[in-house]
Every structure is written in structure tokens, then in C-alpha cells.
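*Asks:* Requesting a structural model of the entry that follows:
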Amino acid sequence: MGWYALLIVAIGVERLAELAVSQRNRSWSRRQGGVEAGAGHYPAMVVLHAGLLAGCLLEPVLTDRPFLPALGWPMLAVVLAAQALRWWCISTLGRQWNTRVIVVPNAARVTGGPYRHLPHPNYLAVVVEGIALPLVHSAWITAAVFTVLNAVLLRARIRVENTALAGLT
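*Replies:* Alright, predicted model coming up:
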């Protein structure tokens, strides 16, 4: 469990790095006249993602779940792939990437990188990670609860984002 706890802490540190990038990009977007949409669901998103990390740590301990190598190692590979996709999205969007939905007027819509293949690749990374990260250490309840709640949240989030981005060319 020790190495798994370190993995969860590392993911937490990575989230803090994402928030720092997001804050820098948010400030830049605001200076460019960026307008935020859907701010009301943002606190729920923060709580849900923090809950994922907490559940990943707590469930294996409270339920005495073993590490199952046949499940854990493949799920770890999936988690790493999800991180690579997430950072590909962040680097492709550059200053336009944010944890919030902020659209800079007259900005060009990004259609390169993973956005050439999917309209919302970052959300694919979130979905995949939300399933795989808990399953690295058999936390299937956390994986199931996060997946259901995240589906509800993403349904609203993607609707807000699509509406906000509709004006970009």
C-alpha cells in the first residue's frame, strides 16, 4: 500500500501543478477579455476530484483490499497513459487551457493535437483515470462512485463548454 499511497500523493501534486498552470492561464484569459461560463459547477468538480484521491487512499485500507497484480499493473499503465493524454491536451491548448470554462473572444478554436481526433480529449483522460486509478489497488467502489458522479458532472460541463466554444472559429 505504501507505493500506492505515494502514487496518489504524486497525482495530488500533479493536480496542484495543473491548478497553478490553470491560474496563470485564467489570469491571462481575463486580461484578454475572457468570459467564464458554468462557474456554478466548478466547486462540485473540485470536491469530486478531491474525493477520488481520498477514496483511492481510504477504500483499500478500510476494506483491507489486496493489491492484485493482474489488475493493478495494467491499471497503472492506463493511469500513466491518461496522464500523458492530459498533458498533451494542456500543452496543445497552451494559454487557452484551464480547469474552468473561460473563452477569450475572437480566439481561434484549437483543432490540433488530440483535438484533431476528439472534441474533448481531456475529459476522456479524466474518465479513464477515474476508473483506472482506484483499480490500481482494487478500490472498485471508489471507481464506480466516481464514474457515475463524474458522468453527471461531465454531461453538464460539456454542454456548458460546447455552448461557450460555439462562437470560436
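*Asks:* contacts, neighbours, all on C-alpha from now
*Replies:* Noted.
*Asks:* Contact partners for residue 131?
*Replies:* Contact analysis of residue 131 by CA atoms under 8 Å, 6 or more residues apart in numbering lists 143-144, 146-147.
*Asks:* Try it again at 7 Å.
*Replies:* By CA atoms under 7 Å, 6 or more residues apart in numbering, the contact set of residue 131 is 143, 147.
*Asks:* Tell me the spacing between it and residue 84.
*Replies:* According to CA to CA, to the nearest Å, residue 131 and residue 84 sit 16 Å apart.
*Asks:* quick one: the helices in this structure?
*Replies:* Assigned by DSSP state H, the chain shows helices spanning 2-31, 42-62, 69-93, 121-135, 140-165.
*Asks:* which outside residues touch stretch 84-94?
*Replies:* With contact meaning CA under 7 Å, 6+ apart, stretch 84-94 is reached by 97, 110, 113-114, 121-122, 125.
*Asks:* What are the buried residues along that stretch?
*Replies:* Buried residues in stretch 84-94, counting neighbours by 16 or more other CA atoms under 10 Å, are found at 85-86, 88-90, 92-93.
*Asks:* one more to line up against the first:
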Amino acid sequence: MMWPSIALLTFVTLQRLGELMLARRNTAALLAKGGREVAQEHYPVIVALHAAWIIGLWLLAPGRPVQPFWFLVFIGLQAMRLWVLATLKGRWTTRIIILPGAPLIRSGPYRFLRHPNYAIVAGEIAVLPLALGLPVFAIVFSLFNAATLHIRVKAENAALESAMILK
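*Replies:* Next up is the predicted model:
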């Protein structure tokens, strides 16, 4: 049966495309309010990583059985993703945008983690391939994602500190 894996991949692909549209709208609104983008030089790497992840899954996963345990973990990650989006509202974007004078969000999942969205994405990058029976794929992309997130989190923390938001 091919349809469960194809349905899951279709969901994730449409979700990511929808999030890119939301991020583009939110980015434009934040910039219009005086926000400024920082550390954009690594953004194409993030886009390439995520595109390669989705393309790789589409090449390798159709027709593979969906593993129930990992699928349930993935569903849990989706609930946490929605919690992040609901908490950040118009401030959620895929770029690092500093909005002068805006306080740091400390509600929702941000009460527990400084960067919950990155933790969720790291989980998704590992868990979705595991749900589709691709453990080597999960490891390889998790390592690439960890390297990228190391750069991203460092850049975002520096930007927040320079804007004196973290102080």
C-alpha cells in the first residue's frame, strides 16, 4: 500500500509550502514595522537542507510502510509546532528578524526552551524518516541539521543580545 506514505509526504510538503507563505507574509510585515533581518547569509543553506530533505523523502519513501510509533511521535511534534505558531503569531518567520523594542516572547513553549521551534524541527527531521523506515536518512539529515542549527542559533542569540532583548 503506497497511499499512507504518500499521504504523509503530501501533508508535510503542503505544510512546509504553507509555512513558507506565512513566513513571507510575516517577514514583510515585520520589516514594514521597522524590523531588520540579520545573519541572512546562512538562510540559503537552511532552505537547501529542507528542500533536499523533502525531495529525498519523496524519492525514497513512497510505498514504504508507516511505522505507527514514529508516526505518533511525529503527530506530537505537529501539535508542538502549532503551539509555537500560535504563540509567536505574526512574529513567526523562517528568517531572523529583529524588531526593535519588541519584547522577547516568554510564553507558550518559550517558557521552557529558548528555541522550541528549532527543537521541534530537529525532531521532525529525524522522526519523519524513522516513521517511513529510513534510519540512515534520519541520521544523515539530523547531522546536517545540527551543523546548520549550530550556526543559526549562535547568529540568532547574538542578534537578540545586540538588540538587548535577552538582557
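*Asks:* Let me see the TM-score of these two.
*Replies:* The TM-score (TM-score structural alignment, normalised by the length of structure 2) is 0.91; 163 aligned residues with a CA RMSD of 1.5 Å.
*Asks:* Residue 48 of structure 1: which of the contacts of stretch 84-94 of structure 1 is nearest?
*Replies:* Of all these, residue 48 of structure 1 sits closest to residue 125, with 15.3 Å by CA to CA.
*Asks:* In structure 2, what residue corresponds to that closest one?
*Replies:* Taking TM-score structural alignment, the alignment pairs residue 125 of structure 1 with residue 120 from structure 2.
*Asks:* For its match, grab the count of nearby residues.
*Replies:* By the measure other CA atoms under 10 Å, the count of residues near residue 120 of structure 2 is 18.
*Asks:* Spatially central residue in structure 1, please.
*Replies:* Closest to where the C-alpha atoms of structure 1 average out (CA atoms, centre = their mean) is residue 126, at 3.9 Å.
*Asks:* So the closest residue to it other than its chain neighbours versus residue 89 of structure 1, what's the distance?
*Replies:* Residue nearest to residue 126 of structure 1 in three dimensions, not counting chain neighbours: residue 82, with 7.3 Å by CA to CA, 6 or more residues apart in numbering. Residue 82 of structure 1 sits 11 Å away from residue 89 of structure 1, going by CA to CA.
*Asks:* Dump the helices of structure 1 into TSV; add distance to residue 101 of structure 1 as well.
*Replies:* What follows is these, written out as TSV (distance: least, CA to CA, whole Å):
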stretch	distance to residue 101 of structure 1
helix 2-31	9
helix 42-62	9
helix 69-93	13
helix 121-135	13
helix 140-165	6
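*Asks:* Just name the most buried of the ones you listed.
*Replies:* helix 121-135 (a mean of 22; mean count of other CA atoms under 10 Å).
*Asks:* mean deviation of that helix from structure 2?
*Replies:* Once fitted to structure 2, helix 121-135 of structure 1 is off its aligned match by 0.7 Å on average (mean CA distance after the TM-score superposition for structure 1).
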